[in-house]
Structures are given as structure tokens and as C-alpha cells.
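J.: need a structure here:
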Amino acid sequence: MSFVAVLKKSLLLVPLCCATAAYSEPLPKLELGVGAAVQHLGDYRGSSEEQTQGLPFPFLIYRGERLRADRDGIRGRIFHSRSVELNVSGETALNGDSEDNKKREGMPELDSALEFGPSLNINLSGYDFHEGWSLRMPLRAVFTVSSSGFEPIGYNFNPKLTYRWRETNTGWKAKFDMGALWATEKYHAYYYDVAEQFATESRPMYSAEGGFSGTYFKLSLKKRSGRFWYAWALRYDNIGDTVFADSPLVETDHYYSTAIAVGWMFWRSETPGRR
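T.: Purely as a prediction, here's the structure:
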């Protein structure tokens, strides 16, 4: 497997693998680590073909005043209080490896993607954003990642309700998300269009529209123990009433993905960071 292929697949694991130390421990400003993860997911949302991937990866945790890299991904704080925050953040888009997908036979392979943009977050019930309910409203530009560089493929809007449990007596932290997705025509076209040159008797031409892109639920667990951490995530998407539901590339309304990871923090700075 080429380095680019490993990098593309590793990018899908980044949101799962960012972690934070327990509140009772000192919080260094910078930590470096390595980890390994196994994920099982469909080739793309709407595909009935699934795969399991196992990959090593490097990562970092950075607790700066404005720039953060932690369990919520990489983001820059524009405004922050206990009740409202505005930040610019990035995530990775959900899809696997479509190279051998039967529905897409003869079509270009789908690349992994990065999402980047602002998010307005409102604390609904907890003391701060580390516990209780919050409303998060990220609007992001999406770019594919390939050996030729980054290519923009549109925008998506992902309002979601998040519930966080503070650390339990066993050291585990839990988070539950439920949300909905809307995306532009260009974004849907990348995954679900069938151009004339790729149309077959069983795969007619298709042009996707912009609009509703489905709902989802996600549960994740994380635990930090000294220099080691552990994580698990499970996600379910339903795309039954989406604007692309009648695409010939859509085989099922249901999408499941799960991942488990373990990591080791081999270096930490002496400078304290912001929680």
C-alpha cells in the first residue's frame, strides 16, 4: 500500500483518536503520540459493500489559548465562554475505499475528504461544554485529498445535539451526537452522480441535487490511563429521505461504521496548556 493510500485512510481516524487527559491530571500544552486503530465501515453512505481496515497513525494534542487539537478535532477559537463559543474547526468525511466497489465499477475512485469551516456552539444544560447538552452548528467547505493535492467538492451544514458525560469512576468519558446533514449539489454530485460516460444498462445517468443529506447518531467512549488511551466509536446514518436517495449508486438507506483505537503518548511538554 502506498504512503498516500495509508495517509488517506488514516485521515478517517483522526476524530476518534484525539483525546484529553483526566481533569485531575496536569494538562501539558503539547503531547505527541502514536496509535493503531481498526475501523469497519461502508465504502460510502448508501453502499451495501463494507470493509475493515487496520492502520497505524501519529497524532498530537495541543492546548493553546486560541488553537486546539483534542477530542473535538483541530479548531481555532474565535470566541469562547461557558455558554457560547465560535470556532473554526476541521473534520474528516466518512467514506472508505471504493476501488473495488461493484456499483462504481469503471468509475473514478472516491478520495477521502477534509471538512473545514466555522461552528457556532451553544451550551444548553451543563456547567460548560465538557458536560451536558449542547447545540453545535458547523458549516464546512469540503476538500478531497489525493496525490494531486486538495480539490474542493462543495459545502455541508451539520447541526447536531451533543451530550457529554464527565469522566466516570472507571475513567471512561462518553459523548452522544444526533444530527442532520444538508449539502450542496457539488458535494452530492461527487458521491452520487453518474456521468454519461459511466452509464450502463444497470447504472443509468444521474445528477444529484443539493439539499437534505440524512440524519445520524453517534456514540463514542474514550479513556486515558497514564500515557495510554483507548477509544471506541459507533455511528449510524439514515439516508432514506435524502435528495439523492434515487441515485443508482445508493443500495441501502442505512449506513453503519465503528472504530476502536489504542494509543501511547511518548512525549509531553513541560509548559501547561489551557483546558
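J.: for the rest of this, base every contact and every neighbour count on C-alpha atoms.
T.: Fine.
J.: what are the buried residues along stretch 266-275?
T.: Taking 16 or more other C-alpha atoms under 10 Å as the basis for neighbour counts, the residues of stretch 266-275 that come out buried are R268, G273.
J.: and the end-to-end length of that stretch?
T.: Using C-alpha to C-alpha, to the nearest Å, the span of stretch 266-275 from its first residue to its last is 20 Å.
J.: list the contacts of it.
T.: 26-34, 62-65, 227 (C-alpha atoms under 8 Å, 6 or more residues apart in numbering).
J.: now do the strand or helix carrying T215: which elements does it pack against?
T.: Counting by DSSP states H and E, the element that carries T215 is strand 211-225. Packed against strand 211-225 by the contact rule (3 or more C-alpha pairs under 8 Å, 6 or more residues apart in numbering; DSSP states H and E) you find strand 172-183, strand 228-238.
J.: rewinding a little: can I get the contacts of stretch 266-275 in TSV including neighbour count?
T.: Shown next, in TSV, are these (neighbours: other C-alpha atoms under 10 Å):
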residue	neighbour count
P26	12
L27	21
P28	19
K29	19
L30	19
E31	20
L32	15
G33	17
V34	16
Y62	22
R63	19
G64	17
E65	12
R227	14
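J.: one more, so I can put them side by side:
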Amino acid sequence: MSKIAPAVLMACAFVAWPASSHAEEKPLWEAGLGVGALAFPDYRGSDEVNAYPVPLPYFVYRGKFLKADREGVRGELFDKRYLELSLSMNATIPVSSDDNDAREGMPNLRPTLEFGPSLDVHLWRSRNEDMKLDLVMPLRLPITLEGSPQTLGWNFSPRLNLDIANVAGQPGWNFGVGAGPLFGAAEYHEYFYSVAPRFATADRPAYDAKGGYSGTHVLAAISKRFPRYWVGAYMRYDNLRNAAFEDSPLVRQQNYVTGGIGIAWMIGKSKRMVEVGDDE
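T.: Coordinates of the predicted model:
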């Protein structure tokens, strides 16, 4: 169960895909609940991949400052035609070293919560606003949960995002793809990839991870919001080649694909309607 709760947070990242790219009035909030299945490694670079059935919350909030949508939960500090500054969040799952061969005998990995500012540059919009290209630049502070919280420096994951509404001429079907490099502080990489001398073995030499380049990733998602339910799926590709921690004995694979699918049924929405911009 300890792995399922953070997995739900990950599911929220692709649940609330926008239903339209045109300005209109929509409920202040919408909520739903469903089921999904996610498959991902214990940590980036692990060769142990697990699939989890998870409860799948669907939640959209369209406040003036606080928003919850396909970008996660965030607070908009300012939003202009070409530039947006917001607060973003992310999370990682806990890992029991008893269940991971590479980390056997080492301390467990606690779940982390990451939050920080994201500067988004709106690079291009199609004439009908059905396609848009953004440069998204989130800088987050990771903090471990459970027990005494521990800060893990920072991580930075700039990426290019292409969003397409009504993809292939199919009303309501929305597709998005994003790609970019990842960077992390030494403390962040040490937490996941360092091996202290007291935990070294013949097959797992001591290792001191450095900060810097963390690899690249590509994320794609597709979804549709029907009147009574929502369906969606996502797929992510990671490449750790030339990462600062590439030589860590805890890195067992450099390329892998993860993904998930889900369906959620609408259970409620606000009576209050608000006007949303072209990006909602």
C-alpha cells in the first residue's frame, strides 16, 4: 500500500487533460474517481519494474490562482500571452531494499515530494489554437517523506511540450508529447545512486554519485473527456546514457519504457461557472 499512494499522484499527472483548446465557460471544479494500472521501475535506472492497480482520481480546479489540471497542482504567479510562472509538484515512490536486488542490505528509499517554480514560455500557437508548443522549465526542491524530512538539493527538467486538441480530426481526443533533458544536484543523485563503503559488496562497489546531467525523457499521453467519464493513457521513455551517475552499480538499465492506462467516472462538478482561457 505504501507504493500505491504515491502512484496515485503520478496518475494525476495525466488524468486531467484539457477537453478543448478554445475559450469558454466551464465549472470551477470537476471531480471523478476510477481505476487505472501503472507500470514503472523502482527508480530511474532500476531493472525491476512493477505494475500497480491504482485508484484513479480525476480532479480539475480552475481558480484564478490555484489550478489543478494536466500539469498537476500549481499556483499561477502570473500568466501572460507568451510567458507563465507557476508552482509545480511531483513525487517519487518508496522502495523497500528487501524487494530490490540491486539495493539489498541498503536503506530503503523513502517517498519524496518535489515542489518549486516553473517558467513556461509559449513558443507557438496554431491559428485555431488546436496546437501549441511550449518550453516548460520546472525547478523543484525534493523532500523525503516518512520520518525526519530531508532535503535533496534540486532537480531541473526543461522540456518542449507539443499539445494537440481534437487530434486527427476526432473531437475531444487530445494528444500531447514532451521531451527534454534532466538535471539534478549532487544530494539528489546521492540519495538514489550512491553506495556507502559499509554497504559495498563484491558485486556492488562503493560509489559516490555526482550532480549534473540525469539523462533524457520523452512523455506522450492521449485522453478524451466524455460527458460521464474520462479515459486516458500515457507512455514514457527514459535514457540514462552519459548521466552523471551512469557508472553507479545501482543503475541496471539505461533505457526503458513505462506507461499507464485509466478510466474515471464523473461524480460531481460545481454549479459555478468560470471563463477559461485558450489553454484550458
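J.: fetch the TM-score of the aligned pair.
T.: These two chains, once laid on top of each other, score a TM-score of 0.91 by TM-score structural alignment, normalised by the length of structure 1; 271 aligned residues with a C-alpha RMSD of 2.1 Å.
J.: returning to that earlier point: the strand holding T215 of structure 1 against structure 2, how far on average?
T.: Using mean C-alpha distance after the TM-score superposition for structure 1, strand 211-225 of structure 1 ends up 0.7 Å from its aligned counterpart in structure 2, as a mean over the superposed pairs.
J.: could you check that strand and say which residues are buried?
T.: Of the residues in strand 211-225 of structure 1, 211-224 count as buried by neighbour count, 16+ other C-alpha under 10 Å.
J.: and stretch 161-180 of structure 2, by the same measure?
T.: Buried residues in stretch 161-180 of structure 2, counted by 16+ other C-alpha under 10 Å: 161-167, 172-180.
J.: closest to W17 of structure 2 out of those?
T.: Within the set of these, N174 lies nearest W17 of structure 2; the separation is 7.2 Å, counting by C-alpha to C-alpha.
J.: related to what we said a few turns ago, got the helices and strands packed on strand 211-225 of structure 1 as a markdown table, with distance to Y255 of structure 1 columns?
T.: A markdown table is the format used below for those (distance: least, C-alpha to C-alpha, whole Å):
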| stretch | distance to Y255 of structure 1 |
| --- | --- |
| strand 172-183 | 14 |
| strand 228-238 | 5 |
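J.: what's S48 of structure 1 in contact with, if anything?
T.: Contact partners of S48 of structure 1, counting by C-alpha under 8 Å, 6+ apart, are G42, E251, T252.
J.: by neighbours, which of the residues you listed wins?
T.: Each of these was scored by neighbour count (other C-alpha atoms under 10 Å); the top score is that of G42, with 22 neighbours.
J.: S48 of structure 1 versus that residue, what's the distance?
T.: Using C-alpha to C-alpha, we find G42 of structure 1 at a distance of 7 Å from S48 of structure 1.
J.: tell me where structure 2 has helices.
T.: With DSSP state H, the ranges of helices along structure 2 come out as 4-15, 186-193.
J.: want to throw the ones you listed into TSV with mean neighbour count?
T.: Rendered in TSV, the data for the helices of structure 2 read as follows (neighbours: other C-alpha under 10 Å):
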stretch	mean neighbour count
helix 4-15	21
helix 186-193	20
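J.: distance to E104 of structure 2 for those - can I get that in JSON lines?
T.: Compiled in JSON lines, those are given as follows (distance: least, C-alpha to C-alpha, whole Å):
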{"stretch": "helix 4-15", "distance to E104 of structure 2": "21"}
{"stretch": "helix 186-193", "distance to E104 of structure 2": "13"}
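J.: quick one: which of those helices is nearest Y234 of structure 2?
T.: When the helices of structure 2 are ranked by proximity to Y234 of structure 2, the top entry is helix 4-15, at 7.0 Å, counting by C-alpha to C-alpha.
J.: what's the angle from the closest one to strand 212-225?
T.: Computed by axes from the mean of the first three to the mean of the last three C-alpha atoms, to 10 degrees, the angle separating helix 4-15 of structure 2 from strand 212-225 equals 70 degrees.
J.: verify the stated contact: T144 of structure 2 with P94.
T.: No. Counting by C-alpha atoms under 8 Å, T144 of structure 2 stays clear of P94, with 9.5 Å between them.
J.: overlap of the contact sets of those two?
T.: For the pair T144 of structure 2 and P94, residues contacting each of them under the criterion C-alpha under 8 Å, 6+ apart are R110, P111, T112.
J.: my guess is the first one contacts I143, does it?
T.: Spelled out, that is R110 of structure 2. No. With contact taken as C-alpha under 8 Å, R110 of structure 2 and I143 are classed as non-touching, separated by 9.6 Å.
J.: grab the nearest non-local neighbour of V177 of structure 2.
T.: Spatially, and ignoring its direct neighbours in sequence, V177 of structure 2 is nearest to A220 (4.2 Å; C-alpha to C-alpha, 6 or more residues apart in numbering).
J.: what about that neighbour, distance to T201 of structure 2?
T.: Here the distance between A220 of structure 2 and T201 of structure 2 works out to 39 Å (C-alpha to C-alpha).
J.: among the helices and strands packed on strand 211-225 of structure 1, which is nearest A261 of structure 1?
T.: Closest to A261 of structure 1 of these is strand 228-238 (C-alpha to C-alpha; 5.2 Å).
J.: let me see the ranges of the strands in the stretch 1-150 of structure 2.
T.: Across the stretch 1-150 of structure 2, reading from the start of the chain, the strands by DSSP state E, counting those that start in this stretch fall at 24-27, 29-41, 49-62, 66-69, 72-79, 83-92, 112-125, 131-144.
J.: tabulate the ones you listed (JSON lines), appending distance to G232 of structure 2.
T.: Formatted as JSON lines, the entries for those read as follows, by distance: least, C-alpha to C-alpha, whole Å:
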{"stretch": "strand 24-27", "distance to G232 of structure 2": "20"}
{"stretch": "strand 29-41", "distance to G232 of structure 2": "9"}
{"stretch": "strand 49-62", "distance to G232 of structure 2": "11"}
{"stretch": "strand 66-69", "distance to G232 of structure 2": "14"}
{"stretch": "strand 72-79", "distance to G232 of structure 2": "15"}
{"stretch": "strand 83-92", "distance to G232 of structure 2": "19"}
{"stretch": "strand 112-125", "distance to G232 of structure 2": "24"}
{"stretch": "strand 131-144", "distance to G232 of structure 2": "19"}
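J.: give me whichever of the ones you listed is most buried.
T.: For these, the stretch with the most neighbours on average is strand 131-144, a mean of 20; neighbours defined as mean count of other C-alpha atoms under 10 Å.
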